[in-house]
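S.K.: The following comprises the amino acid sequence and a computationally predicted model.
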Amino acid sequence: MELQKFKLIAHRGEHELAPENTITAFQLAVKQGATALETDVRLCADGEVVLFHDYTLSRHFKDRRKIAVCTLKELKSLSFSGQKYKYTDQIATLNELLESFKGTIPINIDIKTYLIPNKELCLKVIRAVERHNMINQVWVSSFNPVDLHFLKKAQPALRTGYLYNSLGMIHFFIDIFLKSDAWHPHYSQVSPGFFSLAERMGKEVYIWTVNKPAVLKKISKHKFNGIITDKFFRTRPLAEQK
């Protein structure tokens, strides 16, 4: 089982040593062997695109506010717990991420909208990617088919990935209209038939979130483009690096 046959996509970066979705977490992931990065984006109150997975701040801070009601200045003032992590950092913006990794490795941007489409967020992601001339380095994924349709219509050159975790056949039919470039299934949704269909349809395949050796062994019998993982990107221990 050769891990380097497909992309090792660091899910929110190296978030055991540093807070998830921070620039430090992504830098550490690359040092350890990640060959692509995955991040989540949301809009804050003043319209900045920030890297944050959750709807609210509560999982990381003693603060129950929604990301959408906080300004960037307020978010930047928050401090991740230094006791939990070896390294710490601030909440980052999409622009900071793109500036840090331009011309290096592929980046998967997951638009966190779920049931409610957000054209403003989609447009700002497109503009940021265009501004940094990174159309060929980035692909954007979402669970929301409306957002994916809008992204592809607004910028046909931007690669898109359809995320889903259940009801696979329904999503295959929806994707006829989306014309996404990639499928992003949860590992529980893949099968020999799925891989055959993806190949016939010319879809890239990125499977999430693959952390168990047994799951990796099972899917490695098939052809796919990458795994989104919290652990398998660690092929080069930091302790061995100068």
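M.R.: On my side now, so go ahead. Numbers count the residues shown, from 1 in each chain.
S.K.: all contacts plus neighbour counts: C-alpha atoms, from now on.
M.R.: OK.
S.K.: In the protein, where's the longest strand?
M.R.: When secondary structure is assigned using DSSP state E, the longest strand within the chain turns out to be strand 36-43.
S.K.: On the three-state scheme, the closest residue to Pro192 other than its chain neighbours is what?
M.R.: Spatial nearest neighbour of Pro192, chain neighbours left out: His222 (7.5 Å); criterion: CA to CA, 6 or more residues apart in numbering. On the three-state scheme (DSSP: H, G, I helix; E, B strand; the rest coil), His222 is labelled coil.
S.K.: Give me the neighbour count for His222.
M.R.: Using other CA atoms under 10 Å as the criterion, His222 is surrounded by 12 other residues.
S.K.: quick one, what contacts the spatially most central residue of the chain?
M.R.: Closest residue to the average C-alpha location of the chain: Glu38 at 2.9 Å, with CA atoms, centre = their mean. Remark: with contacts taken as CA atoms under 8 Å, 6 or more residues apart in numbering, Glu38 is in contact with 9-13, 107-110, 228.
S.K.: Alongside the first one, take a look at this:
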Amino acid sequence: MKLRLPKIISHRGAAGHAPENTLVGIRKAAELGATWVEFDVKLTSDGIPVLFHDDTLNRTTDGAGLVAEHTFAELQGLDAGGWYDTKFTGEKIPTLDNALATAAELGLGCNIEVKPSENREEETATVVAQKLTDKANTAGPPLLMSSLWRSVLEILQATLPAIPRGFVVREIPDDWHSVLDRSDCVSLHAGEWDLSKDKVAMVHEAGYKLFAFTVNRRRRAEKLFSWEVDGLFSDNPERIG
């Protein structure tokens, strides 16, 4: 399974320039010259995959409460842009379908990070996998799946074996190699603060790619690239590119 990714992937759309996990953010990433974007996906209460990072609505919308306790129709009544800047007021929470169509239109690859709400790991992975299976015969962007949840990766491996997978970790755990092997992953996505030259070499020696998140300072990017990390996730891809 081959994975060709750029050195820099625009994080949560283009979170340094537009509200995260929105269509305007994805469009901004393309405008900045990014060729790939990363975004987070979880389910509404009625099982619709939408782009959203937090478990709660409070930080990035004018709503409150758990995403998982709201229907898609209810979420569409919220403003997902005004919190960032008033010029984005009225921006909606997009569906996974919306995001993939926009990325395809712009020629962007997509790293879909499956980020389930509590106790919805299996359901979220299964719904996302089915959504992508249904689209298998239609033109769409190149994809990389990823998740912090090991059970999610195992389901994706079983249901979407042709789409590459990455294991997301804040800090590299002792059993990282067995997790990647068991889920047939191609990459490890680690918090940049936890990396060292030796850790990068360790991952490469095991035959995996290593991507670091979230890197917004050029000097740090240069250091990580000197250690030969394969790529970085950045809110400001133009700043470190």
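M.R.: Happy to help now that I have it. Just so we're clear, the structure is a prediction, and the values are computed from it rather than from any experiment.
S.K.: Need the TM-score between these chains.
M.R.: Once superposed, chain against chain, the TM-score is 0.86 (TM-score structural alignment, normalised by the length of the second structure); 232 aligned residues with a CA RMSD of 2.5 Å.
S.K.: if we can go back for a sec, mark which of the contacts of Glu38 of the first structure are part of strands, please.
M.R.: The subset of the contacts of Glu38 of the first structure that ends up in strands is 9-11, 107-110, 228, with DSSP E as the criterion.
S.K.: Any chance of those in CSV with distance to Arg42 of the first structure and neighbour count as columns?
M.R.: Output for those, formatted as CSV (distance: CA to CA, whole Å; neighbours: other CA atoms under 10 Å):
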residue, distance to Arg42 of the first structure, neighbour count
Ile9, 20, 33
Ala10, 19, 32
His11, 16, 28
Ile107, 16, 23
Asn108, 14, 23
Ile109, 10, 21
Asp110, 9, 22
Ile228, 20, 26
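S.K.: could you give me the residues in the first structure that the longest helix seen in the second structure aligns onto?
M.R.: Looking only at the second structure and at elements set by DSSP state H, the helix with the highest residue count is helix 121-134. Correspondence between helix 121-134 of the second structure and the first structure is established over residues 118-131, with TM-score structural alignment as the criterion.
S.K.: Give me the residues contacting the matching stretch.
M.R.: Defining contact as CA under 8 Å, 6+ apart, one finds that stretch 118-131 of the first structure is touched by 42-43, 49, 94-95, 98, 111, 135, 138, 147, 150-151, 154-155, 158.
S.K.: Could you check how far it is from the centre of its chain?
M.R.: Between the mean C-alpha location of stretch 118-131 of the first structure and the chain-wide mean there is a distance of 15 Å, by CA atoms, centre = their mean, to the nearest Å.
S.K.: Check the gap between His177 of the second structure and Leu156 of the second structure for me.
M.R.: As judged by CA to CA, to the nearest Å, His177 of the second structure and Leu156 of the second structure stand 18 Å apart.
S.K.: Which residue of the first structure is paired with Glu171 of the second structure in the alignment?
M.R.: Under the alignment (TM-score structural alignment), Glu171 of the second structure maps onto Ser166.
S.K.: For its match, which non-adjacent residue is spatially closest?
M.R.: On the basis of CA to CA, 6+ apart, the spatially nearest residue to Ser166 of the first structure that is not a chain neighbour turns out to be Gln189, at 6.6 Å.
S.K.: Report how many residues lie close to the one you found.
M.R.: Here the neighbour count serves as a burial measure; for Gln189 of the first structure (other CA under 10 Å) it reads 16.
S.K.: Could I get the contacting residues of it?
M.R.: Listed by CA under 8 Å, 6+ apart, the contact set of Gln189 of the first structure reads 165-166, 168.
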